[in-house]
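>>> Dropping a prediction and its sequence here:
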Amino acid sequence: MSEKAPATDVEVQHNEVVEPAHPLRKVEHVLNADLAVALSTGPQLKAFSGSAFRLYLILLVCFMGSLSFGFDTTVISGVNGMVQFTDYFGIGGGDTGGGQGIVTAMLYSIFSFGCILATFVGGPISDRFGRRGGMFIASIIIFAGVAVVTAAQSRIYLFFGRFLIGFGSALNASASPAYVAEISPPQWRGRIGGLSNTFSYLGSVICSGLVIATGRINSDVSWRLPCAVQFIPTVILAVGVWFIPESPRWLMSVGRKEEARDVLAKYHGNGDANTLLVLLELRELETSIGTGSDKGWRDFFDYSELFNSRAARYRTFVTTWLGICSQLSGGGLFYYITVLFDLAGVKTQNGRLTFSFISVAIGALGGLTGAFTVDRIGRRTLWFWGTVGCSLTLALAAVFTATLESGAAIAFLIIFGFVQNMTY
């Protein structure tokens, strides 16, 4: 559509009355002209309305998956920094910040292996059973994994539990972000998506603070207790998904158009199903996915749509490249953060765990900064300059660690965490 088209298209039928064109008020970073018109003509969901507060509670349930993920990624690096944990499983390295050998590498990588396997079934499961069903199945698998890790008596149980947690986390990563994006009003979508990641950082902060406290316990309770706390957000997610509405996009995909319209009206149109925004979203859903419900299992596992056109191949490339960059941005080093602090000159277990907590807390502030600035400066701009910042701060941390400049090394490790969380 050209830039002049919206001037005439604004005169649309609304509540069966032809409305005159409204002057566009400023709508930042909205590239779709029709959406810009819809957002400028209203009514929209009001931030302090009853429907908005119900939406916040819905999102809070979904964010439990992110909180659990953040808790898990931090708990394993935290307990790896405990002598009680490394001695119990015969890993070694407890006196130098934590395990660093092949057993530790397997402990971390088995989680990623579970994630990789789950990516092939995560999308089909959430498409077949709905976003709520996908989140529920994921939470049950995570619950089982947490139980196995918490009760582990040997490495094999530890590895198996970590695999289950990784598998369940990836299933949730397919269902939960999709649900959050589809239930969120378009004008809030960027910030809400950022807040979803921020709950991951919140889980990390809670966990790293807990690990400092339990690290003083001179028994296996020191690491079993923080592992067990992960039950809490997992249970909230498993129960809470049955008290929230299904995604309007999924409802439309299975032929439940009226329910999709009701959800959009309630949470996007301030209760009015005839707002221009709701009508536009319904039209776009019908155009992109149709209203059929005749899909078989083979259709859910059909990935040809990712490659069957030039535009599809481009989108697939961009999202894949973003994932690769995210994984190569240095975030994985935080599994070994206590070891890095030992190399930087922090020689006590409590000191390393304390600096880990500080690093995680400042990283969470970075996540919040990214969440609340992404809609203003744009996603590509934040991604580009954030990646440059990650490269510089990580390089400086490596230089100062190698030259035994402990204060500077610690500072740049913490700054890197801030920039990395803000960007990815």
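Noted; the coordinates are in hand. Residues are numbered from 1 along each chain as shown.

>>> C-alpha only now, for contacts and for neighbours.
Noted.

>>> what about the strands in the chain?
In the chain, the segments counted as strands under DSSP state E are 13-14, 17-18.

>>> okay, now residue 243: neighbour count?
Per other CA atoms under 10 Å, the neighbour tally for residue 243 reads 10.

>>> another structure for you, compare them:
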Amino acid sequence: MAKHEVFSRTFLTSIFLGIGGFLYGYDSGIITPSLALRSFNQYFGNPDPSLRGAIVSIYQAGAWFGSASVGLTSDRFGRRKAILFGCIWGVVGGAIMAGAAHVAMLVLGRLLVGFAVGTITGVAPVYAAEIAKTHERARLTAVNQMMVAWGFFIALWTGVGEGKWNNPNQWRLGFAIQGVPALLLAAGVLFLNESPRWLLLKGRTEEAEIAFRNYHYSHAEDDEWCRSEFALMQANIAEEVRTQHQLSWGHLLKTPAFRRRLFVGSFVWAAAMLAGISFVQYFQTAIYATLQYNESQQLLISGLYGTVGPIACIASLFFVDRVPRKAILVSSSALLSLCFLIITVIAAVFPAQPGMPTNAAAQRGLIACIFAVSANYSALLGPMTWIIPPEVFTTELRAKANAIVQVIHYSISLIITQCSPIALAAVGWKYYIMFIATNALCAVVFFVAYPETKGKSLEEIADIFGDVDTVHTCDIETVKEKATVKTDEYRRSRESLA
């Protein structure tokens, strides 16, 4: 059997693919300090809450369109080329934002960058899940959340640096940096091996076997494991193609088992957006402003906030493959509900009003709870959003279904980001009550309706949903033996032709 390596080729590949997650985190984060800079607000005519919401949410609209395109580009051209397609728009969008002469250019740039992120994040977790061994799949896909957190960290501290740079164009620097990770990912992704599962789906067996071995073969003792695992994968995908070939988008809704898969994959992202994390990320400086902190203090606290996520995400890599998925989901949502309850009580009992004395201890307590929200999300619920959707769908459906999942993700995020500044201005702390309720509800749904997928291969997970007869429902050793014989015959015929 192949050895368990901490820094396996697949793990290092997932780190590189995580540049897409970094881009997501950076693009999401850089707007936060920008909205706190006087130079930015003066240049764009001091946008009101509605326009501020639009500047933020247009990014989610772009991501919506990007993720919607993934089901077509990823299935037709492959995982790598779909990522490259997204990267191109990331570079263009970043350049337009950096050179924005008016709000329309800024909004267009945000739209294109969002399209890029929606495309990349719709493909990269699928790619990572398809190349991973069962025991490391959660860790490989959770890398995306870690990279998102690092992107957000760099963005917020870039904002701190911009705040200390006495220049009327200080806000352009952060926008210009957006193109760098997109360029790096575009330059390197075509040097990676394509997903073996996608290649098998397209009937390119020889390329698939080479790609599989390039990812998993390190020592002579790996040979038997690679032979049997590849043969088993080949047999399972052949069964999928036989039973599910040429499935349309409509089949995801018509078939009960597919609907259940879609619910499981989609609800985890809906729960993440309704957790309040995007609201906190984008509008934390507005929250700090209500606590009467000045611009410099707002930027500094947001920078410290951005430090929490990467630390929590790194910690999650050590347990995410060991703890049941369901336990993580239920505990995370329950704790998030508790955090927002405390935030609401503090904000209600100790309101910060202009010109009035404030309770310093209450301010620090509220900020600590906001930091706790970030730590909880980054270590628990956040990684699950990248792990669960790619693993619950079959190879035939994975790209299409994940596209729908990401559309739902960005649709909810768009609504939250557009409405939050308006709601915060209108009702203040009462807006937080919504997140108490949504997180509590999500904890109940996770407990009642979610299956456990920890420790199961992508093919074995099909047994949970019962929508395809996988080879795992038969005598597994017999199937491996038969499939390995077929693989040996294929290899001998290939050698004779050579």
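Nice, I can see it. Bear in mind that the values here come from a model prediction, so they are computed numbers and not experimental data.

>>> quick one: TM-score?
Once the chains are laid over each other, their TM-score by TM-score structural alignment, normalised by the length of structure 1 reads 0.81; 365 aligned residues with a CA RMSD of 2.1 Å.

>>> quick one on the thing from earlier: comparing the strands of structure 1, which comes out most buried?
strand 13-14 (a mean of 12; mean count of other CA atoms under 10 Å).

>>> And for residue 69 of structure 2, the neighbour number?
Using other CA under 10 Å: residue 69 of structure 2 sits among 21 other residues.

>>> so what's the residue nearest the centre of structure 2 up against?
Central residue of structure 2 (CA atoms, centre = their mean): residue 386, 5.0 Å from the mean position. Residue 386 of structure 2 makes contact with 125, 141, 142, 144, 145, according to CA atoms under 8 Å, 6 or more residues apart in numbering.

>>> Let's see that with 10 Å instead.
121-122, 124-126, 128-129, 138-145, 265, 268-269 (CA atoms under 10 Å, 6 or more residues apart in numbering).

>>> That one and residue 119 of structure 2, how far apart?
Here the criterion is CA to CA, to the nearest Å. By it, residue 386 of structure 2 lies 14 Å from residue 119 of structure 2.

>>> helices and strands around the helix ranked longest in structure 1, which ones?
Assignment by DSSP state H gives helix 102-150 as the longest helix of structure 1. Applying 3 or more CA pairs under 10 Å, 6 or more residues apart in numbering; DSSP states H and E, one finds that helix 102-150 of structure 1 contacts helix 50-80, helix 155-183, helix 221-229, helix 231-240, helix 248-253, helix 297-300.

>>> Trace residue 66 of structure 2 over to structure 1, please.
Under the alignment (TM-score structural alignment), residue 66 of structure 2 maps onto residue 118 of structure 1.

>>> That match against residue 169, yeah?
Yes - because the distance of 8.5 Å satisfies CA atoms under 10 Å, residue 118 of structure 1 is recorded as touching residue 169.

>>> Please list all residues in contact with the alignment partner in structure 2 of residue 63 of structure 1.
In structure 2, residue 63 of structure 1 lines up with residue 18, judged by TM-score structural alignment. With contact taken as CA under 10 Å, 6+ apart, residue 18 of structure 2 is in contact with 12, 24, 120-121, 124-125, 128, 140-148, 185.

>>> For PyMOL, write the select line for the buried members of these.
Selection of the buried residues among the contacts of residue 18 of structure 2 in PyMOL, burial being defined by 16 or more other CA atoms under 10 Å:
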select buried, resi 24+120+121+124+125+128+140+141+142+143+144+145+146+147+148+185
